[in-house]
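> okay, here's the prediction I keep looking at, along with the sequence it came from:
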Amino acid sequence: MAPPPAHAFSVAPMMDWTDRHCRAFHRVLSRRALLYTEMVTAPAVIHGDRDRLLGFDAVEHPVALQLGGSDPAQLAEAARIGADYGYDEINLNVGCPSDRVQSGRFGACLMREPELVAECMAAIRAAVSVPATVKCRIGVDDQDPVQSLFGLVDACAAAGVRHFVVHARKAWLQGLSPKENRDIPPLDYPLVHRLKAERPGLEIVLNGGLETLDMAQEAGQGLDGVMLGRAAYHTPALLGEVDRRVFGADTPDVDAHAALEAYRPYLAARLAEGVPLPAMARHMLGLMHGRPGARAFRRILTVESVRPGAGLEVVDAAAAAVREAEARRTEAA
C-alpha cells in the first residue's frame, strides 16, 4: 500500500509567518508535511530580489510556492522562475481577502472571475512540470457558495488542474478585516465534502478552523488531505505527531526538546550568516505551549534574543527553563 501523498497534511501559507526560517523549524517536527511559502506576487518574483523572496534551504522539501496575481503571462513567468528554484508545487492564491490584495486584483476577489483563474492556471501549467494547484474560498460576499465554489473548480479542472485546497468559509471583502475573515464567516465543511463526492477525480484538501490534529483528522475523513494554519503555527508541537498519525511512519513522535536540538544546526548556520536570532526565535514561541515553564520559555526567547550578539545560548536557556519547571512538577507529584 502506497504511503499517503505529501498533501495529506500541509501547513498553510501565512503572510509574515511562513518564511524560510519558520519552514525549516516546522520541518524538524515533521519530515512529511507539505510546507508552503508566504504568498509572493508574480511581479515581485519577476522584478524583485529573487534570492530574498524565493531562497530556501533544501531541508524544507516538500515545499510549495504560493503566487498572487491575475495576469496569466506574469504568473507563467513567475511559476517558471519558482520551478527553477526547485519548488515542488506552484499554488495560486484565490483566497486572501486583504484590501491590498483586492487592489491588485488577486486573492479572494478572483472567486468572481473563474474563467480568468482558469486562464491563469492553464498558463502556469504550460510553464512548469511540477503540480499547479489552487487555494480558494467557497465564495465571496453575496455569492451562492455552491455556484461560486463549483464554478471555480470546474473552470480550473477544465484547464487541467487536479488539486484544490478549499478554505471552507466565504470571504467578505467589505466590512470585515482579514483577521475577522478568518473567524467570522461560518465554516461549511459539508460543502467541501460535497465537492469531493461530486468531483471524485479531483484532489480536495480541507482548510479553515481546524484547531487540533484530532479535529483535522475527523473533519478531513473522505477528503484527500487537511491544511492547518494558525494552529500549526501557534502550537507547532502538534506537527511532531503528524508523520506517525497521518503518514503512518514507523517512527517515534518528535518531542519539543528533540525538535530544538534538531533545529540547532540550522540556527547556527543562519546566525553565522548574520541572520538575527529574533527572526528565527519568533517562530518557536508556541513550541512549549501547555507545558510547565512555557511562559518562561517565551519570555526568554522574546527578551533575550534581541540583545546584541544573542545566539544559541538563549535557546538553551529557554529550554532549560522548561526542563526545570517539568522537574519541579515531577518532584511535587
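In hand now; what should we look at? Residues are numbered from 1 along each chain as shown.

> from now on I want contacts and neighbour counts done on CA atoms only, so please keep to that.
Will do.

> which residues does Leu195 contact?
Applying CA atoms under 8 Å, 6 or more residues apart in numbering to Leu195 gives the contacts 150, 204.

> could you give me the buried positions within whichever strand or helix holds it?
With secondary structure defined by DSSP states H and E, Leu195 is part of helix 189-198. Buried residues in helix 189-198, counted by 16 or more other CA atoms under 10 Å: 189, 191-193, 195-196.

> which among those gets closest to Thr41?
Ranked by distance to Thr41 (CA to CA), the buried residues of helix 189-198 are led by Val192 at 27.1 Å.

> ok, back up a step: which SSE is immediately downstream of the helix holding Leu195?
Counting by DSSP H and E, what follows helix 189-198 is strand 203-207.

> quick one, strands of the stretch 201-333 of the chain?
With DSSP state E, counting those that start in this stretch as the criterion, the stretch 201-333 of the chain has strands at 203-207, 225-228.

> who are the packing partners of the helix or strand harbouring Leu53?
Remark: Leu53 resides in helix 50-54, with elements defined by DSSP H and E. Contact partners of helix 50-54 among helices and strands, from 3 or more CA pairs under 8 Å, 6 or more residues apart in numbering; DSSP states H and E: none.

> output the contacting helices and strands for the next helix or strand after that helix.
For helix 50-54, the following helix or strand on the C-terminal side (DSSP H and E) is strand 63-68. Under the contact criterion of 3+ CA pairs under 8 Å, 6+ apart, strand 63-68 touches strand 34-41, helix 72-85, strand 89-94.

> right, and those - which one's nearest Glu218?
Nearest to Glu218 among those is strand 34-41 (19.3 Å), distances taken as CA to CA.

> in addition, the following structure is provided for comparison:
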Amino acid sequence: MRPFKYTNAKDVPSALKLAAGNPNARFLAGGTNLLDLMKEDVERPDELIDITRLGLTQIKATGSGGISIGGLGRNTDAANHPLVRQHYPLLSQAILAGASGQIRNMATNGGNLLQRTRCPYFYDVAMPCNKREPGSGCGAMEGINRMHAIFGWSEKCIAVFPSDMAVALAALDAVVKITNASGEERVVDFADFHRLPGDMPEKDTNLSHGDLITSIEIPKNNLADHSYYLKVRDRASYAFALVSVAAAFEMKGNLISKVRIAMGGVAHKPWRAMKAEQMLIGKEPTEANFKLAANAEMADAKPLEHNKFKVELGSRSIVRALQMALNGGKS
C-alpha cells in the first residue's frame, strides 16, 4: 500500500471542503472495498477523508410514506430495520445475500453503491484494464470471461457490477440524495446513478469528485407481499452472483397490475428487465407467462465465449424469482 494522508472530517461541510481541496482524495467510510483496492495498488489516493463521524445513519419514514436510509448507515442495520423488513423485504433479502456478516457490519449503504467490480483483470495490475488504466485494453475480452456481462457491455469493458443491495434498489425505484463539493444538494434516480461502460469504463457512476451520498430513499409501494431476491452463485457463502434477480409485483384481482424486475451479475450496472416487466402487466401470474417474459428479456443478451450459460440461467432465474415472489418468498 502506498503512503497516504489521513484526515478526520468533523462534519459534512468540512468533509466536502477537504475533498474539494484535493482531487486525489477519497472518502473513507467502512473501507471494505477501498482498502482492499489500495492494498492491491489498484486505487492510489494520497489522502483518505474519514467520514464515519458525520452522522447520516438514520433510517426513517418519509412524509410521502416511503423510507429514507442514511448513506453512512451500516448494511446490517438497514437489512434488519423493522421498517425495511416490513415494507421492503426485497431490500433486506438482497443485503443479507451479500458478503459475510462481518463485512455487512462494517460496510455502509452509500459505500455499497460505490463498490467497484470484482473482475480479476481489474484487480491484477499486471493485466490490461481500461477501467483501471484507460486505453490499456480489456484483458477479459479475450481471457476468461465466465463471470462477465451479457448486457450493456462495450469493446472497452465487459465487467459486471457486484452489489446485491443495488439490484433491489433498482427494482424498488429508489433515488439517491447527494451533496456536492459546493454544498448543493441533488436527487438522482437510481436508474441514472450507475453507468454502462461505453467509451469511459473508468467511470462507474455519474458522481463527480467530492460528491457525498447523504441518503437513499425508496418511495411507498405495495410490493412487499409479492417480492423475492434470488441469488445464483458458485457456492452458498461469500460469493458474487453469477446471476441474481430482484422480482416484485402487485396484484389486482387475478392479474399483475405492477411489476419490477432487476438483475445482477449480467451488466456493468443493475439491469432493469424492462421487456419482461412490460410483458407481464395485465397478465395472470402463471409459469407460462413468466417464461414468455423471461425469454423476451434474455433474447437481447450478447454472451461472450465463456458465459453463454448465463442466458439460460438468467431466464430460469427470472421465472424462479417471480414464482417465489408470487408465494411471498415461500417455496
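Nice, thanks for sending it over. Predicted, not measured: the structure shown is a model, and the values here were computed from it.

> work out the TM-score between the chains.
Their TM-score after superposition, calculated using TM-score structural alignment, normalised by the length of the second structure, is reported as 0.23; 134 aligned residues with a CA RMSD of 6.9 Å.

> pick the most buried one from the helices and strands packed on strand 63-68 of the first structure.
Ranked by mean neighbour count, those are led by strand 89-94 with a mean of 26 (mean count of other CA atoms under 10 Å).

> what angle separates that strand from strand 63-68?
30 degrees (axes from the mean of the first three to the mean of the last three CA atoms, to 10 degrees).

> residues contacting the helix holding Leu53 of the first structure, please?
Outside of helix 50-54 of the first structure, the residues within contact range by CA under 8 Å, 6+ apart are 40, 45, 82, 85.

> possible to save these as TSV with distance to Arg52 of the first structure?
Output for these, formatted as TSV (distance: CA to CA, whole Å):
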residue	distance to Arg52 of the first structure
Val40	11
Val45	10
Gly82	13
Tyr85	12
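
> quick check, nearest of those residues to Ala64 of the first structure?
Checking the contacts of helix 50-54 of the first structure against Ala64 of the first structure by CA to CA gives Gly82 as the nearest, at 9.2 Å.

> just to revisit the earlier point, could I get the strands of the stretch 201-333 of the first structure as a markdown table with mean neighbour count?
Below are the strands of the stretch 201-333 of the first structure laid out as a markdown table (neighbours: other CA atoms under 10 Å):
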| stretch | mean neighbour count |
| --- | --- |
| strand 203-207 | 25 |
| strand 225-228 | 24 |
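
> how about those, which one is nearest Glu261 of the first structure?
For Glu261 of the first structure, the closest of the strands of the stretch 201-333 of the first structure is strand 225-228, at 24.2 Å, according to CA to CA.

> quick one: list the elements packing against the closest one.
Under the contact criterion of 3+ CA pairs under 8 Å, 6+ apart, strand 225-228 of the first structure touches strand 9-11, strand 203-207, helix 213-219.

> list the buried residues in the last one.
This means helix 213-219 of the first structure. Neighbour counts over helix 213-219 of the first structure (16+ other CA under 10 Å) mark 213, 216-217, 219 as buried.

> so which of these comes closest to Arg270 of the first structure?
Within the buried residues of helix 213-219 of the first structure, the smallest distance to Arg270 of the first structure is 30.7 Å, found for Leu213 (CA to CA).

> quick one: that closest one and Ala219 of the first structure, what's the gap?
The gap separating Leu213 of the first structure from Ala219 of the first structure is 10 Å, by CA to CA, to the nearest Å.

> could you dump the buried residues of helix 189-198 of the first structure into JSON lines with distance to Gly151 of the first structure added?
Formatted as JSON lines, the buried residues of helix 189-198 of the first structure follow (distance: CA to CA, whole Å):
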{"residue": "Tyr189", "distance to Gly151 of the first structure": "18"}
{"residue": "Leu191", "distance to Gly151 of the first structure": "13"}
{"residue": "Val192", "distance to Gly151 of the first structure": "13"}
{"residue": "His193", "distance to Gly151 of the first structure": "16"}
{"residue": "Leu195", "distance to Gly151 of the first structure": "11"}
{"residue": "Lys196", "distance to Gly151 of the first structure": "14"}
